[in-house]
Structures are given as C-alpha cells and as structure tokens.
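Asks: Here is my input; please provide its structure:
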Amino acid sequence: MEIKAAVLSGLKEEFKVREVQLDNELQSNEVLVKIAGSGICHTDLAVRDGFLPFPTPSILGHEGSGIVEKIGSAVSKVQIGDHVVMAPASCGSCEPCRSGHPSYCVNFLPLNFGPGRVDGSCPYHDHTGQNVNGMFFGQSSFATYSLVAESGVVKVTKDVPIELLGPLGCGIQTGAGSVLNILKPNPGESIIIFGVGSVGLSGIMAAKAAGCTTIIAVDLYESRLEMAMELGATHIINAKNEKAADVVLKRIMPGGVHYAFDTTGINSVIVDALSSLRSLGKLALVIVAGDKLDIDNMVLMGKSIHYSIEGDSVPDVFIPKLINMYQAGIFPFDKLVKYYDLDEINQAIHDAEKGTTIKAILKM
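Replies: Coordinates of the predicted model:
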C-alpha cells in the first residue's frame, strides 16, 4: 500500500515528505495503525544528527497514536477500530520484561534501533523497490500508517482526542514515570527538577499529583519557568543567574530536598542536582550527554542515582493511568502541545529546537 512518510535521507539533513510503499501483508503478531498524530522527541533528532545509530534512508518517529486498521492472525490484544498509543518495543520474554520492567528489556537496542523486523525483513520501500529503513522504536510513526508488533500497542479510551496521546508513549511517560515509578515521592515531600521541557514539565505535573508540597523548577528560559509555575512548581530558579543548589540550601530548604530529577544530561547540572539533595536523597537521570558521568569528589551521604529509561513504566498500565489523570484534571499535558501538519515537520523541529514549542505533534 502507498503511504506518506517523512523520510530522512542522510545525517543532519532535513526530512522530506514522500510516497513510500508499505507491505500490507501482516505477520501474525502485527498491527497496522492509521496514524492520527506523532510527537517529535529529542531522540529522533539525536538519530538525525548521528548521536544514535539508525541507518538512512529511514522513517523515524516513536510517539505515535492512531486507529487500528488491520490485525495479524494471532493478534488478540486489540481489534480493528480500537484507539491505540504505540510504546517502545520489548521482547516480553527476558527477565526484565517478565518482572515488569520492559524499558530495560535485554533486547531493547536491536528491537528499537534495528532497521526492520526481527527476522531481518523490511516492510518499507521506495518507488524503485529499495528498502527504506523503518520499525524505529518498533513503529516509525512519522508516516500516515505504521506497522507495529502487538506488544507495542496500548489500547486507550476513545473519549480523548487520539491525535493528542502519542507523546504518552515516550517523552511524557518518561517524565511522569521517573517521578511516580522511580523516585516515588510521598505527599508533603520535596523535589527539584532540572530542565523543564516536555519531560521535565511532565515530572512537575506528576510531582504535584503525588502531593509534593515543595516543587522547584530550574531552567534557563523564563517562558518555561512560567509554564512550570502554571503546572505546579512552587519555586523557580533561572540557572543563568544563580546556582540552583545554593538557592535551595540557603533560601528554600536548608537541609536539602528529598528528590531530584535531571533532564539535561549535563555533568555540572547533575552535580548541582546531587548537591541540592538531603542525606539519603534520590536523583533520577534520563540522559548523560557526554561519554561518561563525572561527579565531583563529594560526600554523598547515602544519596543515590537512578538511570531512567521510559520512566520504568509498564505502558499497558501506565499510559491509561496518565490518561485517567488527564481526564481528572490533574495531569494537563495538553498545555505543552502545539500541532503541525506532517508537511510542516521541519518547521516543527525548528520551533522545538529553538524552544518556542515545548511538545510538537505532527497531525496526520
């Protein structure tokens, strides 16, 4: 079948929207999803710029949502017409998967960064019959249709606009899950969050929902700090002007905060986050931007560091939970979103990189 997709032809190039052929002969465990919307995530841009491996030409995108159009013979999880969010691929059979931690699947890299199916076949082709690498994060959602394994789709309610929900599959569940599933704050406790883009702001909303009474947002941009206040932050710090740990320890919480969450991956910021913690405090990280994490020689006093992938969530459980929170008015992630047409993908990326858009969603 002929679909429309934003194709990356080479590293550091712009995406070009083209007609692509997608095999519509599904394997027994596959689901064909008509994409309604796909969020743009920094991981897509890291692949574009060569920081993460995925061969070109390729179809990226891994925050997709849509409607089931066709199912393989063995699929029982969803039916045609169901609304679904697509989550990262996992094998379902390794120890982390079986113990409820699919984000740490031992096969995570080949399943999410392998340029095709597990059996080596590629269902995407250009007009000459040459492969267009796909199945990125098990979905390649920068397209009008996506082919995904049954395990990678999460059935969701039809009461919420389906085009809104794609980012719950990656960036938003990463931010919320890092707080709710990894740090697990108790009501009345304190947290500081460094970097309040879509991941950090999702952490802010999750911290408020968890009952944190001191929620500190740190960023370089006043507009994002203002958004953090709107979504639940009780204090803001512009790191252009002050070192966050100094502000925390001198003016906000002299003993340090219970929890910290860093979304920047910058060593100096991570050290600042550690310095903001009280004894036995916990820090969650989503990325380390350099080759290694350098921590200053400090007495950690029982402090711990946790590396978060996808918020350590079980998507089939956590994504519907976030939707329920949204419907209850305690997780208003729609305030982060700006929609773009698929043809506007490069403008959407420009706006996201410039910081004028927090979470861009391509609406098909």
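
Asks: Could you use CA atoms for every contact and neighbour count after this?
Replies: Noted.

Asks: The stretch 1-150 of the chain: strands as residue ranges?
Replies: Using DSSP state E, counting those that start in this stretch, the strands found in the stretch 1-150 of the chain span residues 2-8, 16-22, 30-39, 58-59, 64-71, 83-86, 124-125, 145-149.

Asks: Between those strands, which one is closest to E95.
Replies: Among these, strand 145-149 comes nearest to E95, with 19.6 Å by CA to CA.

Asks: Need the residues that contact the closest one.
Replies: With contacts defined as CA atoms under 8 Å, 6 or more residues apart in numbering, strand 145-149 is touched by 3-4, 29-35, 86, 89, 135, 138-140.

Asks: Filter those residues down to the buried ones.
Replies: With burial judged by 16 or more other CA atoms under 10 Å, the buried subset of those is 4, 29-35, 86, 89, 135, 138-140.

Asks: from the residues you listed, which is closest to V218?
Replies: Nearest to V218 among the buried ones among the contacts of strand 145-149: M86, at 30.5 Å, using CA to CA.

Asks: residues contacting that closest one?
Replies: With contact taken as CA under 8 Å, 6+ apart, M86 is in contact with 62-65, 139, 148, 152-154, 166, 169.

Asks: now swap in G169 and tell me
Replies: Shown in contact with G169 (CA under 8 Å, 6+ apart): 62-64, 85-88, 315, 319.

Asks: just checking, S198 touches K359?
Replies: Yes. At 6.0 Å, S198 and K359 qualify as touching, with contact defined as CA atoms under 8 Å.

Asks: Common neighbours of those two, please.
Replies: Counting by CA under 8 Å, 6+ apart, the common neighbours of S198 and K359 are L336.

Asks: quick one on the thing from earlier: among the contacts of M86, name the ones in helices.
Replies: Among the contacts of M86, no member is found in helices (DSSP state H).

Asks: can you count the residues close to G116?
Replies: For G116, the neighbour count with other CA atoms under 10 Å is 24.

Asks: If you tally nearby residues, what's the number for the closest residue to it other than its chain neighbours?
Replies: With sequence-adjacent residues excluded and distances taken as CA to CA, 6 or more residues apart in numbering, G116 is closest to C122, at 4.7 Å. A total of 18 residues lie near C122 under the criterion other CA under 10 Å.

Asks: what do you get for the one 3 residues further on?
Replies: In terms of burial, H125 registers 19 neighbours under the definition other CA under 10 Å.

Asks: Please give the structure of this sequence too, so both can be compared:
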Amino acid sequence: MKIKAAVLSAPKTSFNLETIELDTELRSEEILVKIVATGLCHTDLAIRDSQIPFELPAILGHEGSGIVEKIGSNVTKVKIGDHVILAPASCGKCSYCKSGHQSYCINFMPLNFGGKRTDGSCPYHNHSGKEVSAFFFGQSSFATYSLASENNVVKVQDDVELEILGPLGCGIQTGAGTVLNVLQPSAGESIVVSGVGPVGLAAIMAAKAAGCSTIIAVDVHDNRLELAKELGATHVINSLNVVVSDEINNTIHPGGVHYAVDTTGRNAVITQAVGSLRYMGKCVVLAVAPTPNIEIDNAVFTMGRSIQYVVEGDSVPDIFIPQLITLYKKGLFPFDKLIKFYEFDQINQAIEDSEKGITLKAILRMPK
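Replies: Okay, here's the model as predicted:
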C-alpha cells in the first residue's frame, strides 16, 4: 500500500514528505496501525544530528497513537478498530522482559535501532524501489501508517482524545516513570529536576502526584519555570542567575534533597544536581548526552550519593501508560498543557519551534 511518510535522507537536513510503498503482508505478530498523531521527541533529532547511528534514508518518529487497521495471525492483544499507543519494541522473551524491565530488553538495540525486521527484511521502499529504514522504536510513526508488533502496542480506552496520547509512549513515560517506578519517593520527600522540557515536566507532575513536599525546577528559560510552578514545582531556579547547588543547600532545602533528575545530559548541570543531594541521595540521568563522557566533580560524588541512567522510565507500558491516563482523567497529571499541534506537513516548523523553545511538546496530526 502507498503511505505518506516524513523521510530523513541525510544527516542534519530537513524531513521531506514522500510517498512510500509499504508491504502489508503481515508477519504473524505484526500489527498495522493507522497513525492518528505522533509526538516529536529529542531522540528523533539525535538521529538527525548523528548522535545515535541509524541507517538513512529513514522514517523516524516514536510517539505514535492510532487505530488498529490489520493484525497478524497470532495477535490476540488487540483487534481491528482498537485505539493504541505505540511504545518501544521489546522481545518479550529475555530475562529482562520477563521480569518487567522491557526498557532493558537484551534485544533493545536491534529492535529499536536496527532499521529492519530482525530477519533483515524491509517492507518500506521509496518511489525508486530503494529500501527505507524504519521500525524506529518499533514503529516509525512519522507516517500515515505504521508496522508495529504485538509487544509494543498498548491498547487504550476510547474515552480520551487519541491525538494527545502518543507522547505517553516515550517522553512523558520516561519522566513520569523515572519518578514513580525508579525513585519511588515517599510522601514528604524532596526532588530537583534539571531541565524542564517535556520529560522534566512529566517528572515534576509525577513528583507532585507522589506527594513530594519540595519539588525544585531548574532551567534557563523563565517561561518554562513558570509552567513548572503551575504543574507542581514548589520552587524554581534560573541557573543563569545562581549556583544551583548552593541555592538548594543553603536556602531552599538545607542538607540537600533526596533525589535529582537530569534531562540535559550536560556535565556541568549533572555536577550541580549531584551537589544538591543529601547524603545517600540519588541522581538519575535521562538525556541523550551531547558529549561522549559523563564527568562530574569528584568532590560532590561522595557520602553515598549515586548516579543511575534510566531508559523509558523502566516502565511496563501495558501497565504504566493506562495508569498515567487514569491520573490525567482525575486531573492529577495534566500533560496536555505541554502540547501544541501541528499538521503533518508542518514537521520542519514543529522541529524549529521545539529547538527554539517556542513549543514544549509538538504533536503532528496526520491527514484524515
């Protein structure tokens, strides 16, 4: 079948809408999803900028939501017409998957960054018959239709607007899951979040839902800090104006906070985050780092403090995503306040606005 897709043909270039031929002769575990909308995530841009290897030309996109159009012979989780969110791919068979840690699937890299099926076949071809890499995060949702597998679709109820739900499959899940699944703060504990883009704001909303009494947002953009206060931050710091660790340890929370979440991947920011921790405090890093090494001052990395890297919020998407939707419906997780919609053919404008900080979470709506 012919589909429309936003194709990245070369590093550090714009996406071009092209007509792609998709082979819809499904494998037994595959699902064809008509994409309704898809979020734009920093990791898409990391591929564009060659920070993460992925063979080009390629169809990216990994925060898709849509409607099941066709299912393989062995699929039982969903039926045609179901509303679904697409999450990262996992094998479902390794020890990590079976113990509830699909984000650390032993086959995570080939399934999400291999660009083809595991047998090497590619069902996506351009007008000249050339293969186009796809299956990005098991979905490549910068397209009107997506091939996914039973393991990485999450069935959702149809009483919530499907167009807003895609980011729950990656960015929002990452920030919220890091707090609720990994750090698991007790009511009354404290946390600092450095970088309050979509992932950081999801962490802040989750910290509020968990009952943290001190929630500190750190950023260099005052407009983002204002939104952070609206979503649950009790204190905000513009790091252009003060030394973050000094402000926290001396003024906001003497002795340091229990937890820190960094969404920037920048060494200087991580050092300040770790320096803001109390003894035995924990810092979690979420970002695709702009440099090859994480380096922090040894002086702050003492007294039982620790750093952990977390992938996708260490979530079980089939369980966690419906939980987030429930919190949203109860008014406890208003992630829709981050969203700005763009039409599919405005993808490059959405990218530009996101990189300039004009838009927090861009969602591309597919043509109907």
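
Asks: re the thing from before, next, the contact list for the residue nearest to G116 of structure 1, please.
Replies: Residues near C122 of structure 1 by CA under 8 Å, 6+ apart: 115-116, 131-134.

Asks: One more: D334 of structure 1?
Replies: Contacts for D334 of structure 1 (CA under 8 Å, 6+ apart) come out as L164.

Asks: now the one 10 residues further on
Replies: Contacts were defined as CA under 8 Å, 6+ apart; by that measure E344 of structure 1 touches L362.

Asks: Tell me the residue in structure 2 aligned with it.
Replies: Using TM-score structural alignment as the criterion, E344 of structure 1 maps onto Q346 of structure 2.

Asks: quick one: that match is in a helix?
Replies: Yes. Under DSSP: H, G, I helix; E, B strand; the rest coil, Q346 of structure 2 falls within a helix.

Asks: between the contacts of C122 of structure 1, which has the most around it?
Replies: Going by other CA under 10 Å, G134 tops those with 32 neighbours.

Asks: My guess is that one contacts D126. True?
Replies: No. Look at G134 of structure 1 against D126 with CA under 8 Å: they stay out of range, at 11.7 Å.

Asks: Could I get the contacting residues of S239 of structure 2?
Replies: Going by CA under 8 Å, 6+ apart, S239 of structure 2 touches 218-220.

Asks: And it, what's its match in structure 1?
Replies: Under the alignment (TM-score structural alignment), S239 of structure 2 maps onto A239 of structure 1.

Asks: So that match versus C94 of structure 1, what's the distance?
Replies: According to CA to CA, to the nearest Å, A239 of structure 1 and C94 of structure 1 sit 42 Å apart.

Asks: With K354 of structure 1 instead?
Replies: Here the criterion is CA to CA. By it, K354 of structure 1 lies 40 Å from C94 of structure 1.

Asks: Looking at those two, which is more packed in?
Replies: Neighbour count, other CA under 10 Å: between K354 of structure 1 and C94, C94 has more, with 15 against 10.

Asks: That one against Y104, yeah?
Replies: No. C94 of structure 1 lies out of contact with Y104 (CA under 8 Å); the separation is 9.5 Å.

Asks: returning to what we had before: adding distance to L11 of structure 1, write the contacts of G169 of structure 1 out as a markdown table.
Replies: Below are the contacts of G169 of structure 1 laid out as a markdown table (distance: CA to CA, whole Å):
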| residue | distance to L11 of structure 1 |
| --- | --- |
| H62 | 18 |
| E63 | 21 |
| G64 | 22 |
| V85 | 28 |
| M86 | 25 |
| A87 | 25 |
| P88 | 23 |
| P315 | 31 |
| I319 | 32 |
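
Asks: need the contact list for I270 of structure 1.
Replies: Contacts of I270 of structure 1 were listed using CA under 8 Å, 6+ apart, and they are 262, 295.

Asks: Please identify the helix or strand for it.
Replies: helix 267-276 (DSSP states H and E).

Asks: picking that back up, looking at the contacts of strand 145-149 of structure 1, which is nearest E310 of structure 1?
Replies: Using CA to CA, A89 comes nearest to E310 of structure 1 of the contacts of strand 145-149 of structure 1, at 11.3 Å.

Asks: Tell me who's in contact with the spatially most central residue of structure 2.
Replies: Compute the mean C-alpha point of structure 2, and by CA atoms, centre = their mean the closest residue is G171, 2.1 Å away. Contact analysis of G171 of structure 2 by CA under 8 Å, 6+ apart lists 41, 63, 198-199, 312.

Asks: can we see that at 7 Å?
Replies: 41, 198-199 (CA atoms under 7 Å, 6 or more residues apart in numbering).

Asks: and what of Q139 of structure 1?
Replies: Going by CA under 7 Å, 6+ apart, Q139 of structure 1 touches 62, 146-148.

Asks: Would you write a PyMOL line that selects the buried entries of those residues?
Replies: Applying 16+ other CA under 10 Å to those leaves a buried subset, and the PyMOL line that selects it is:
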select buried, resi 62+146+147+148
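
Asks: quick one: which of the contacts of Q139 of structure 1 is nearest to A210 of structure 1?
Replies: Taking CA to CA as the measure, A210 of structure 1 lies nearest H62 of the contacts of Q139 of structure 1, at 27.4 Å.

Asks: quick one, what contacts that closest one?
Replies: Applying CA under 7 Å, 6+ apart, the residues near H62 of structure 1 are 136-137, 139-141.

Asks: Ok, P115 of structure 1 next?
Replies: By CA under 7 Å, 6+ apart, the residues touching P115 of structure 1 are 54-55, 133-136.

Asks: Taking these together, which two end up most distant?
Replies: Within the contacts of P115 of structure 1, P55 and M135 form the most distant pair, 11.6 Å apart (CA to CA).

Asks: quick one on the thing from earlier: just the contacts of G171 of structure 2: which are in helices?
Replies: 198-199.
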